[in-house]
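Peer 1: one predicted model, sequence on top.
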Amino acid sequence: MDKHLFRMATLAMTLLAAGCASDPRGAAPLGATATARLATVKLDTVAATRIFNSYRASHGLGPVKLDPTLTAMAQRQANAMAAANTLSHDAGGSFVSRVHGAGLNAGRTAENVGGGYYSTEEAFAGWKASSGHDLNLRMPEATRFGIALAKAPQTQYGAWWALVIAGEPERRREITAGPFGTGAPAIR
């Protein structure tokens, strides 16, 4: 990839990620009621898939499927945010470096994070209401996603959410020797 194009893609992904931190509860620590409620918070991947696909269909977009690689990536990010008690795309390392480390194409990957949501439905409602998150949910080339929840009652949000959305990886074209004697490569 051209260095200039790579830099522009990296800058665009950084700016997009920076605009997608969702912060519904403010900085106050959890009280007794919120701590008790946190014990009931669960990630429902069936509901997440249904909500996500219904929303995408309402915008004329194709479905996404739950992906184990993206789910693991989301879980690491949710855990990192909970451990650092900070809502940030950089808690688990820069988004771009995490994307490349997972072998993904940064131009076809997005991330939503959130804190303080007490259900899968709440998390998606918050992301839909945020322009940057909403753009990610409606990413036209998306075909798969991973979602995760980390719970940490001693932190300001208690519930830490991460959603990683991606398109299919670009297929690498195989370059082989062309027809014998022509000197031209054959690309498949």
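Peer 2: Looks like it came in fine. Residues are numbered from 1 along each chain as shown.
Peer 1: drop to CA atoms for contacts and neighbour counts, all remaining ones
Peer 2: OK.
Peer 1: now do the helices in the chain.
Peer 2: 3-18, 32-38, 45-58, 68-84, 95-101, 120-128, 131-137 (DSSP state H).
Peer 1: next one: the third one to chain centre, how far?
Peer 2: Between the centre of helix 45-58 and the centre of its chain there are 15 Å (CA atoms, centre = their mean, to the nearest Å).
Peer 1: ok, now how distant is the residue most central in space within the chain from F95?
Peer 2: In the chain, the residue lying closest to the centroid (CA atoms, centre = their mean) is V164, at 1.8 Å. Note on V164: its distance to F95, by CA to CA, to the nearest Å, is 10 Å.
Peer 1: please identify the deepest-packed of the helices of the chain.
Peer 2: Mean neighbour count (mean count of other CA atoms under 10 Å) peaks for helix 68-84 among those, with a mean of 21.
Peer 1: for it, packing partners?
Peer 2: Judged by 3 or more CA pairs under 8 Å, 6 or more residues apart in numbering; DSSP states H and E, helix 68-84 is in contact with strand 142-151, strand 159-167.
Peer 1: pasting the second one now:
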Amino acid sequence: MPSFLPRAAASRTMTCPVALAGALALLGVAGCAEPQRQAQPAFYRDLGSASAQVDTEQARAMISAYRLNAGLGPLALDPALVEAAQREATAMAGSDKPAQADAVKARLAREGQPGAEANLSAGYRRLAEAFSGWRDSPQHDRVMKDAKAKRMGIATAYAPGSKYQVYWALIVAP
């Protein structure tokens, strides 16, 4: 111990490097730990499996934001339209082909949903892909931007043996 330091100061001087070395060692070990994985956003989740379901709230938020950017109002999720969309997606997956929107709109009108519009498609594995495909297709874009629409339902169905695999139904209504 240096003679010019008081005994207490010398003791702190000797323990400080030990404490510092210990802290650095802990930081080093912590730095080796596997980084926390961020949850993948729902709009990028792969829906190509039997247990996968589209996140209806995320879809509503995405489509509503798109509508707001176009000067239109947001959409509300409607359980009856979600159920109707699920029936359509499941039927398409069962027949292994996309349905015709006009037939679906006529069926919805008979079921008490006059003025409903539908986007029916297949092959998109992620919500972001379906949204982009619909946005880039004039007829599908018109459905998302229907000025009369206030409510929506969306669903997917998986058909593992199909070339499309994931079938989509989006229904909007006044």
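Peer 2: Arrived safely, thanks for sending. None of the values given here were measured: they were computed from a predicted structure.
Peer 1: distance to W160 of the first structure for the helices of the first structure - can I get that in TSV?
Peer 2: What follows is these, written out as TSV (distance: least, CA to CA, whole Å):
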stretch	distance to W160 of the first structure
helix 3-18	16
helix 32-38	11
helix 45-58	15
helix 68-84	6
helix 95-101	17
helix 120-128	10
helix 131-137	15
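Peer 1: ok, the counterpart of V46 of the first structure in the second structure - contacts?
Peer 2: Matched to the second structure by TM-score structural alignment, V46 of the first structure sits across from E57. By CA atoms under 8 Å, 6 or more residues apart in numbering, the contact set of E57 of the second structure is L77.
Peer 1: do you know which of the helices of the first structure lies nearest P185 of the first structure?
Peer 2: helix 3-18 (24.6 Å; CA to CA).
Peer 1: onto which residues of the second structure does that closest one map?
Peer 2: The counterpart of helix 3-18 of the first structure in the second structure, using TM-score structural alignment, is absent.
Peer 1: list the contacts of the aligned partner of V104 of the second structure in the first structure.
Peer 2: Using TM-score structural alignment, the partner of V104 of the second structure in the first structure is F95. Counting by CA under 8 Å, 6+ apart, F95 of the first structure touches 14, 17, 89.
Peer 1: the nearest residue to the last one once chain neighbours are set aside and N79 of the first structure: what is the separation?
Peer 2: If the residues on either side of it in the chain are set aside, H89 of the first structure comes closest to F95, at 6.1 Å by CA to CA, 6 or more residues apart in numbering. Distance, F95 of the first structure to N79 of the first structure, using CA to CA: 15 Å.
Peer 1: same deal with A12 of the first structure?
Peer 2: 25 Å.
Peer 1: now swap in T49 of the first structure and tell me
Peer 2: Counting by CA to CA, the gap from T49 of the first structure to N79 of the first structure is 21 Å.
Peer 1: how about G62 of the first structure?
Peer 2: Counting by CA to CA, the gap from G62 of the first structure to N79 of the first structure is 30 Å.
Peer 1: and for P68 of the first structure?
Peer 2: Plainly put, P68 of the first structure is 16 Å away from N79 of the first structure if you go by CA to CA.
Peer 1: and what of S130 of the first structure?
Peer 2: Counting by CA to CA, the gap from S130 of the first structure to N79 of the first structure is 22 Å.
Peer 1: now K65 of the first structure
Peer 2: 22 Å.
Peer 1: number of residues surrounding P140 of the first structure?
Peer 2: Residue neighbour count, defined by other CA atoms under 10 Å, stands at 17 for P140 of the first structure.
Peer 1: tell me the counterpart of it in the second structure.
Peer 2: So, by TM-score structural alignment, P140 of the first structure is matched to A147.
Peer 1: need the contact list for the closest residue to I147 of the first structure other than its chain neighbours.
Peer 2: Leaving aside its chain neighbours, I147 of the first structure sits nearest to L163 (4.4 Å; criterion: CA to CA, 6+ apart). By CA under 8 Å, 6+ apart, the contact set of L163 of the first structure is 71, 74, 111-113, 145-148.
Peer 1: distance check, H59 of the first structure against N136 of the first structure.
Peer 2: 13 Å.
Peer 1: please apply the same query to G126 of the first structure.
Peer 2: From G126 of the first structure across to N136 of the first structure, the span is 13 Å (CA to CA).
Peer 1: I'd assumed S162 was in contact with D96 of the second structure.
Peer 2: Yes. Taking contacts as CA atoms under 8 Å, D96 of the second structure lies within contact range of S162: 6.2 Å.
Peer 1: whereabouts in the first structure does the longest helix seen in the second structure align?
Peer 2: For the second structure, the helix with the greatest residue count under DSSP H is helix 7-32. Taking TM-score structural alignment as the measure, the first structure aligns no residues with helix 7-32 of the second structure.
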